[in-house]
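Peer 1: Dropping the sequence and predicted coords here.
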Amino acid sequence: MLNVQDVLSSYESSTEEIKLEWPINEVRETIKKHKSVEKIKETSPNEFTRYCSDESISRYLRARNWNVKKAVKMLEASLIWRMNYKPEEILWAETGKIYRASYTDKSGRVVLVMRPSFQNSTSTRTQVKYLVYCMENAILNLGCDQEQMIWLIDFHGFSLSNISIKSTKETAYILQEQYPERLGLAILYNPPKFFEPFYKIVKPFLEPKTANKVKFVYSNDQNTKTIMESLFCMDELESAFGGKVDESFDIKKYAERMTEDDAKRTVLYGRETCSDPNINPNHTSKTIDTDSVTEADEEKISTNDQKTNGS
């Protein structure tokens, strides 16, 4: 005997899938007709296919509140940006500012740990390029059932010299325009008092959906422990964030992890242009020298990026 409730649930599920399928297909068919993305379709067909997948398009639609026209514009801008910026060619460079944690949150989301006080470059372009690398690496390591990550930002040792409106604005642009719906939550851990007025200045750069994902957490706040315990296994979490792990960050071991990941990414992207089906997974492309770019170049690149902004 048929269960009426099961039938209704199945019908509602099917109806919902049909509702989602229409705008996704509309975006995909529209973007395929745009001449502006012809080059990436020809030179990087796998890249184009990945960004025109149901999962990818749905992120762009969610970022634009399911407005097909705006999602198409945003996706087109991202494809053009990737074609020009070439994030797949960026390899790991030694730095302690951002790294992918060896643990995930309780939902299995990748965790990027950020320590602004460890910044070792004054070049905004270099900083942004490394952020792009970290985003690409985090996405590479996402589980099959995950599409978002957690940012854990440690403000220990943070000073006024670490504040930069320009780099913050560029970070917001990259996160929101090129990696929509990839951020699950950003935890600002123990930010100093002088950071709060700075955040009020830069908050307008954030879209409301992104701003709502930013959480201020303080170790001397009673609610902090509850927040962190709800998100993480405290036996795996670093002591800097209230966890029980005292082991310090080992950059040599991390370099080995990143070298392995770079080899995976080389294979992932390299198969598109390599005729040899048995491509050597240890092959790596040339490292981009981001430190050789002048401030004048940065301004030019920043201006060009903003012209392709899909918002």
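Peer 2: Received the coordinates, thanks. Not measured: the values here are computed from a predicted model.

Peer 1: Could you use CA atoms for every contact and neighbour count after this?
Peer 2: Will do.

Peer 1: just to confirm, which helix or strand has the residue most central in space within the chain in it?
Peer 2: The geometric centre of the chain, computed from its C-alpha atoms, lies nearest to Met135 (CA atoms, centre = their mean), at 3.9 Å. Using DSSP states H and E, Met135 sits in helix 124-140.

Peer 1: quick check: angle from the next helix or strand after that helix to helix 124-140?
Peer 2: As assigned by DSSP H and E, the chain's next helix or strand after helix 124-140 is strand 149-154. Inter-element angle recorded for strand 149-154 and helix 124-140: 130 degrees (by axes from the mean of the first three to the mean of the last three CA atoms, to 10 degrees).

Peer 1: In addition, the following structure is provided for comparison:
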Amino acid sequence: MSSASSVNNSDGKEAALFEQQLSKIGEVRAALGQLSGKAALYCSDASIARYLVARNWDVKKATKMLKKTLKWRSEYKPDEIRWDEIANEAATGKIYRTDYFDKSGRSILVMRPGVQNTKKAKGQIRYLVYCMENAILNLPHDQSQMVWLIDFAGFNLSHISLHVTKLTADVLQGHYPERLGVAILYNAPKFFESFWKIASPILEPKTFNKVKFVYPDRPETNKIMEDLFNMEQLESAFGGKNQATFNINDYAARMREDDTKMPLFWSPENSALASEPYVMVNKDKAQEATSSNGVELTSLPGEGKGITSAD
């Protein structure tokens, strides 16, 4: 077969797969029935596709998952959380959105569990949700995912909470599917490995596979940072050259400004949100999401890798 024929054949398969996926998006939309208000805005083709990808393009499972999110959003009202409600949670900079993006244009949430300043899981999760909504608000039009950059400086055994970890996983996986591009666990202490072995089964394989451990004394993992980030912009705490540190007053001003944008983002006039199109990023990724029943999981350095069926 000539190279031209191979390309044409490949393009044809990709086009057929794209049409198949569009058809499944239509099936989910039909199963949801008539939507109005924010629910209609939320259920763009791209949003529905994220739920389908999370459930390996199983229409029934994706529809069930999306219905749960719509119910959650109508009751929890994540887009209506405002800075002044959660400002006390943010005081130490335990989670904040950077003012720069990664090389792919993804929003970055820095997380510093070592400066946890509250004890109630309810407030901690509400602040996480606020940060997720804010990160999505600030995504460029051609990007749908974010990066979690987790700094373990100052982290000790008292900061470990399986309960909060489970609640975090439930929110991320259940209501923000395919929003996480990669999670960098930076310089995790040795004792964290034991906790990770206990906590990792909470994560779905698709999420677990996005977790990368990086250690500043291991050049092979530092390359992950260089590949993902502009080192001139990246904070020095993560091996970058940016000497800036978190300032609560500056950050509060940024968040209050973003709070004024949120109602516009969720207004019926924002047709761009409702009409966000589904774009098949690449055929290999799409085919894997459509047909693969297993994924290889990322392990801690020195551990073996295992195969786990995707949920």
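Peer 2: Yep, it's here. This is a predicted model, so every value here is computed, not measured.

Peer 1: what's the TM between chain one and chain two?
Peer 2: For these two chains in superposition, a TM-score of 0.80 is obtained (TM-score structural alignment, normalised by the length of structure 1); 261 aligned residues with a CA RMSD of 1.8 Å.

Peer 1: quick revisit: what residue in structure 2 is paired with the residue nearest to the centre of structure 1?
Peer 2: The criterion is TM-score structural alignment: under it, Met135 of structure 1 has Met132 as its aligned partner in structure 2.

Peer 1: Same check on Glu170 of structure 1?
Peer 2: Using TM-score structural alignment, Glu170 of structure 1 pairs with Leu167 in structure 2.

Peer 1: burial measure for its match, as a count.
Peer 2: Neighbourhood size, Leu167 of structure 2 [other CA atoms under 10 Å]: 16.

Peer 1: follow-up on the earlier one: from Ser3 of structure 2, how far out is the match of Met135 of structure 1?
Peer 2: Plainly put, Met132 of structure 2 is 45 Å away from Ser3 of structure 2 if you go by CA to CA, to the nearest Å.

Peer 1: Then Glu257 of structure 2?
Peer 2: Counting by CA to CA, the gap from Glu257 of structure 2 to Ser3 of structure 2 is 54 Å.

Peer 1: go on, Met262 of structure 2?
Peer 2: 50 Å.

Peer 1: and Ala244 of structure 2, that one's in a strand?
Peer 2: No. Per DSSP: H, G, I helix; E, B strand; the rest coil, Ala244 of structure 2 lies outside any strand segment and is coil.

Peer 1: How many residues are close by it?
Peer 2: 11.

Peer 1: got a list of what it touches?
Peer 2: Glu235, Ser236 (CA atoms under 8 Å, 6 or more residues apart in numbering).

Peer 1: Which residue, neighbours along the chain excluded, lies closest to Asp58 of structure 2?
Peer 2: Leu52 (6.3 Å; CA to CA, 6 or more residues apart in numbering).

Peer 1: Hmm, that neighbour is touching Ala62, no?
Peer 2: Yes. In this structure, Leu52 of structure 2 is within contact of Ala62 by CA atoms under 8 Å, at 5.1 Å.

Peer 1: So which residues of structure 1 form helices?
Peer 2: 4-32, 38-43, 45-51, 54-63, 68-85, 124-140, 165-173, 195-202, 208-211, 222-231, 251-270, 295-307 (DSSP state H).

Peer 1: Which among the ones you listed is found nearest to Arg100 of structure 1?
Peer 2: helix 124-140 (6.9 Å; CA to CA).

Peer 1: List the contacts of that closest one.
Peer 2: Outside helix 124-140 of structure 1, the residues touching it (CA under 8 Å, 6+ apart) are 87-88, 90-93, 98-100, 110-112, 121, 147-149, 166-167, 170-171, 174, 261, 265, 290-291, 293, 298.

Peer 1: What of stretch 85-97 of structure 2?
Peer 2: Counting by CA under 8 Å, 6+ apart, 107-118, 123-124, 126-128, 131, 134-135, 246-248, 252 sit against stretch 85-97 of structure 2.

Peer 1: I'd like the distance between the match of Glu170 of structure 1 and Ala46 of structure 2.
Peer 2: Leu167 of structure 2 is 25 Å from Ala46 of structure 2, by CA to CA.

Peer 1: Could you do Pro78 of structure 2 as well?
Peer 2: Pro78 of structure 2 is 19 Å from Ala46 of structure 2, by CA to CA.
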